[in-house]
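1. Kindly generate the corresponding structure for this input.
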Amino acid sequence: MKPKSKESIVIIGGGPAAMMLACTLDPILFDVTIVEKGKAIGRKFLVAGKGGFNLTHSEDIDKMIEKYEGPKSLLDSLSSFTNNDLRHWLSSIGIETYIGSSKRVFPIKGIKPIAVLRAIKKEIERKGITLLKETLWYGSFIENSSIQLLHKEKNISLKADKVIFALGGGSWKITGSDGCWLPHFKKNNVATLPFRPSNCAMCINWPENVKVHFGKPIKNIALTYNDTYIKGEMMVTKHGIEGSPAYALSYYVGNELESKKSITVFVDLKPSLSLEKVNSILSKSHKKISKLLRDELSLSSTAVALIKSATTREEFNDVKLLTHCIKKLPLSIIGLEEIDNAISTVGGIKSTAMDKHFELINFPNHYTIGEMINWNAPTGGYLLQGCLSMGYALGKYLNRKHQI
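-> This is a model prediction of the structure:
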């Protein structure tokens, strides 16, 4: 049987999903071109490396998948390219990893984010992939086996049997991830949702007594919204609250804020103690309440300020009511921080617009992966793992499909 001729694949975007896809596609089967509008690929990849390069999480993959909200194609890709698979793949390109105390996975000491990116770029070069920088996609789809692009302000045509869009979400514009592509898809009747922030700070209209505490953390708290309960540290800022618990709840709070002006979340200021234990400590001492909170419960002045902002003077001096406030302090969330400051976004291409292999139903041979798709995951390595798994899964699928 005559072997199939090589196909031309154009990957539009140079983020994590795009780079993993490029590394996975078989160069014997495909001529691959990565189109990047900036001067270098992997800029958002480097952003993920600020403050410690958290590559993935080490928990059991079935438990890990439960943390994701998104289409089945995403969940299937996580099963086909797991966190352990990612660690093995990184090792194969010279990047060894270790599991930190938080069960997050990092490059071993001494390996900086730029070194990880260089190793991936080297793999892309080894595959013979063409990199076309400073090239803009402005809304074209495949016509006559080619796609129209703008390279350094000049129109060019690239041969394309298949196009994979990996244009990113709606935050971190400085990295090229600006969401400007969304209207082009909407105009062509591809089902989309507006972008909104996720994994972000939540906005609160603070009373005067809290303002002197801006920039101060409250450690060892738990934040609750409905049935979601997240322990960690909370930072009080002029806009509201930041920190891992706030980021984790922002997706669910954002869903509700679509139809409501405000949402109440609750802070447990002493998650290590039961309601009864807190009540017992407060009841047995004759100290002044403020000293009692500081000395017996180790609550910071910032935590006490939040308690005072949520209680009247009478309630503050009532042990039973004070106990309830310590264990379930209400905070009124009036919004989420602006989208460009968010760690990630939700919105973009709806799951109904594509099949189980990320192919657009209305546009055969056009695929979308990464943060373009409407999905959510917490911080802690889950976001990067999701993007890399999608790139890998699509690459393997296209390799198989070409050989059938």
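2. okay, CA-based contacts and neighbour counts for the rest of this
-> Noted.
3. same for the longest helix seen in the chain, what does it pack against?
-> If you go by DSSP state H, the chain has its longest helix at helix 382-403. Packing contacts for helix 382-403, counted by 3 or more Cα pairs under 8 Å, 6 or more residues apart in numbering; DSSP states H and E, involve helix 16-24, strand 56-57, helix 72-80.
4. What residues sit buried inside it?
-> For helix 382-403, the neighbour count (16 or more other Cα atoms under 10 Å) marks 382-396, 398-399 as buried.
5. again, but for stretch 91-101
-> Buried residues in stretch 91-101, defined by neighbour count with 16+ other Cα under 10 Å: Ile95, Glu96, Thr97.
6. so the last one makes contact with Lys103?
-> Just to be clear, that refers to Thr97. No - counting by Cα atoms under 8 Å, Thr97 stays clear of Lys103, with 11.9 Å between them.
7. could you measure the residue nearest to Leu299 when sequence neighbours are not counted against Leu322, distance?
-> Nearest in space to Leu299, with sequence neighbours left out and distances taken as Cα to Cα, 6 or more residues apart in numbering, is Leu293 at 5.6 Å. Leu293 sits 10 Å away from Leu322, taking Cα to Cα, to the nearest Å as the criterion.
8. Let's compare: structure for the following, please.
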Amino acid sequence: MKQSVRQVHVIGAGPAGLMAAERLALAGLAVVVHDRMPSVARKFLMAGRGGLNLTHSEPLDRFVTRYGPTQTSVSRWIDAFTPAELTAWVEGLGQPTFVGSSGRVFPRAMKASPLLRAWLVRLEGRGVEIRTRSRWTGWRDGALVFETPDGERLERPDAVVLALGGASWPRLGSDGAWKPWLETAGIAVAPFRPANVGFDLDWSPRFRERFAGQPLKGVAVTHGDKTVRGEAMVARYGIEGGAVYALSARLRGTLEAGGRADIHIDLRPDVAIGKLTDRLSKPRGKASLSNHLRKAAGLEPVAVALLHEAGPLPAQPRALAERIKGLTLTLTGVQGLERAISSAGGVALEGVDEQLMLTARPGVFVAGEMLDWEAPTGGYLLQASFASGVVAAHGLMAWLDSRD
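-> This next block holds a predicted model:
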């Protein structure tokens, strides 16, 4: 007799869930994807609004260090689906890519919507069924329970991939509401904390009103023994941007431990302090100090105003150069999950095997930001999310094969 096709369900239609669904469908399984929102991949679309940073082109041995304490686990996912493979997959969907000056990889369209449209067409062609407005609410008597517009629905697939995201940007679908359902099933879930997030800072009212929303380009931000080059952004509440996000895990830890955290900003990291001192030592004539700083030090108005925020400017060129090269700002708090790009916390990595199956619940696999890992922006978040979906799908297929 002909064996019936195995049916698997994927809960969560973000990058990790859709990638798992594609791999499972390619293997000939009947795949149903659930998402509680009216449309899929809303956070993915939002991430692409400013230019979809897919991955990074740096060498893999350096790439995997971006995952901090979870490097050992996440590097196995990256081995299963490398940045080169992700780039080839995107181009296979008809979306050419390019490498930016910083090494980051983008689609030429610079947004997520064309990629997502092509991806959904491919998934439909492979028989993947997507059910929107289908909210998973846990298990009952071994069955998955869903709330739908037509009422409650119970499903008993052969296996399942959970890819419901973390708890950042909850209005886009990832609200972390699944946490108690897993904990009730005996699965350890670490508390959610904001990652890749801005920090509070007590700006003067004048500075806040004039400069909120303006970037500090090409700066170097230091906390402790770690320095990150990039861009920071003045916000009404404080400071944000890529260079700050890359330090967010360390800064969050310092704030949790002591309530305050200092960062040091080098406004001209490419100019040595001696050379900067020489430039500032030149007579300024009738030019104002602000114009002198703009011409001699190459500082934008927002950077000059930031120097004033730290107190009266020193008159000596050397002391002024030292402030430009090491401006200290004191952070007083961290923004919440609703403003965070991603979240730390989630299903403990100790609670899943190397194929991302829950050890406490065989046949249930977990992918994406549901797991307790974090990474800076720059392509590292999306790369690991896609890769975890591949690992979970391959693990699920191996588990089904072992049962056969």
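9. before we move on, back to that, and of the helices and strands packed on helix 382-403 of the first structure, who's closest to Ile124 of the first structure?
-> Ile124 of the first structure sits nearest to helix 16-24 of all those, at 5.6 Å, using Cα to Cα.
10. Give the next helix or strand downstream of that closest one.
-> Downstream of helix 16-24 of the first structure, the next assigned helix or strand under DSSP states H and E is strand 30-35.
11. in which helix or strand would I find Gly218 of the second structure?
-> strand 215-223.
12. packing partners for that strand?
-> Counting contacts by 3+ Cα pairs under 8 Å, 6+ apart, strand 215-223 of the second structure packs against strand 226-234, helix 242-245, strand 261-266, helix 301-309.
13. Could you dump the ones you listed into CSV with distance to Lys43 of the second structure added?
-> Below are those laid out as CSV (distance: least, Cα to Cα, whole Å):
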stretch, distance to Lys43 of the second structure
strand 226-234, 22
helix 242-245, 18
strand 261-266, 30
helix 301-309, 31
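14. Just say which of those is most tucked in.
-> For those, the largest average neighbour count (mean count of other Cα atoms under 10 Å) is found in helix 242-245, namely a mean of 24.
15. That helix vs the first structure, average offset?
-> Taken over the aligned residues, the distance from helix 242-245 of the second structure to the first structure averages 1.4 Å (mean Cα distance after the TM-score superposition for the first structure).
16. can you tell me what part of the first structure the very next helix or strand once past that helix aligns to?
-> Downstream of helix 242-245 of the second structure, the next assigned helix or strand under DSSP H and E is helix 248-258. The alignment of helix 248-258 of the second structure onto the first structure (TM-score structural alignment) spans residues 250-260.
17. Quick check: buried residues in the matching stretch?
-> For stretch 250-260 of the first structure, a neighbour-count test (16+ other Cα under 10 Å) marks Ser250, Tyr251, Val253, Gly254, Leu257 as buried.
18. start and end residues in the first structure for the strand holding Gly218 of the second structure, please.
-> For strand 215-223 of the second structure, the aligned range in the first structure is residues 217-225, judged by TM-score structural alignment.
19. Kindly report the same for stretch 319-339 of the second structure.
-> Mapping stretch 319-339 of the second structure onto the first structure (TM-score structural alignment) gives residues 321-341.
20. Would you mind measuring the gap between the ends of the matching stretch?
-> End-to-end distance for stretch 321-341 of the first structure, by Cα to Cα: 37 Å.
21. What residues of it count as buried?
-> Using 16+ other Cα under 10 Å as the test for burial, stretch 321-341 of the first structure gives 322-323, 325-337, 339-341.
22. now do stretch 199-206 of the first structure
-> Neighbour-count burial for stretch 199-206 of the first structure, counted by 16+ other Cα under 10 Å, picks out Asn199, Cys200, Ala201, Met202, Cys203, Ile204, Trp206.
23. mind checking how far the equivalent of Ala191 of the first structure over in the second structure is from Pro301 of the second structure?
-> In the second structure, the residue matched to Ala191 of the first structure (TM-score structural alignment) is Ala188. Note on Ala188 of the second structure: its distance to Pro301 of the second structure, by Cα to Cα, is 49 Å.
24. for Val228 of the second structure, same thing?
-> Distance of Val228 of the second structure to Pro301 of the second structure, given as Cα to Cα: 22 Å.
25. And the helices in the stretch 101-250 of the first structure?
-> 113-126, 182-187, 244-257 (DSSP state H, counting those that start in this stretch).
26. can you put the ones you listed in CSV and add distance to Asp26 of the first structure?
-> As requested, those are exported to CSV (distance: least, Cα to Cα, whole Å):
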stretch, distance to Asp26 of the first structure
helix 113-126, 11
helix 182-187, 28
helix 244-257, 37
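27. Which one, of those, ends up nearest to Cys23 of the first structure?
-> Smallest distance to Cys23 of the first structure across the helices of the stretch 101-250 of the first structure (Cα to Cα): 5.6 Å, for helix 113-126.
28. by contact count, what packs against that closest one?
-> The contact analysis (3+ Cα pairs under 8 Å, 6+ apart) places helix 113-126 of the first structure against helix 16-24, helix 43-47.
29. what's the average distance of the shortest one to the second structure?
-> What it means is helix 43-47 of the first structure. Superposing on the second structure and averaging over aligned pairs (mean Cα distance after the TM-score superposition for the first structure), helix 43-47 of the first structure comes out at 1.6 Å.
30. Could I get the buried residue list for that helix?
-> For helix 43-47 of the first structure, the neighbour count (16+ other Cα under 10 Å) marks Arg43, Lys44, Phe45, Leu46 as buried.
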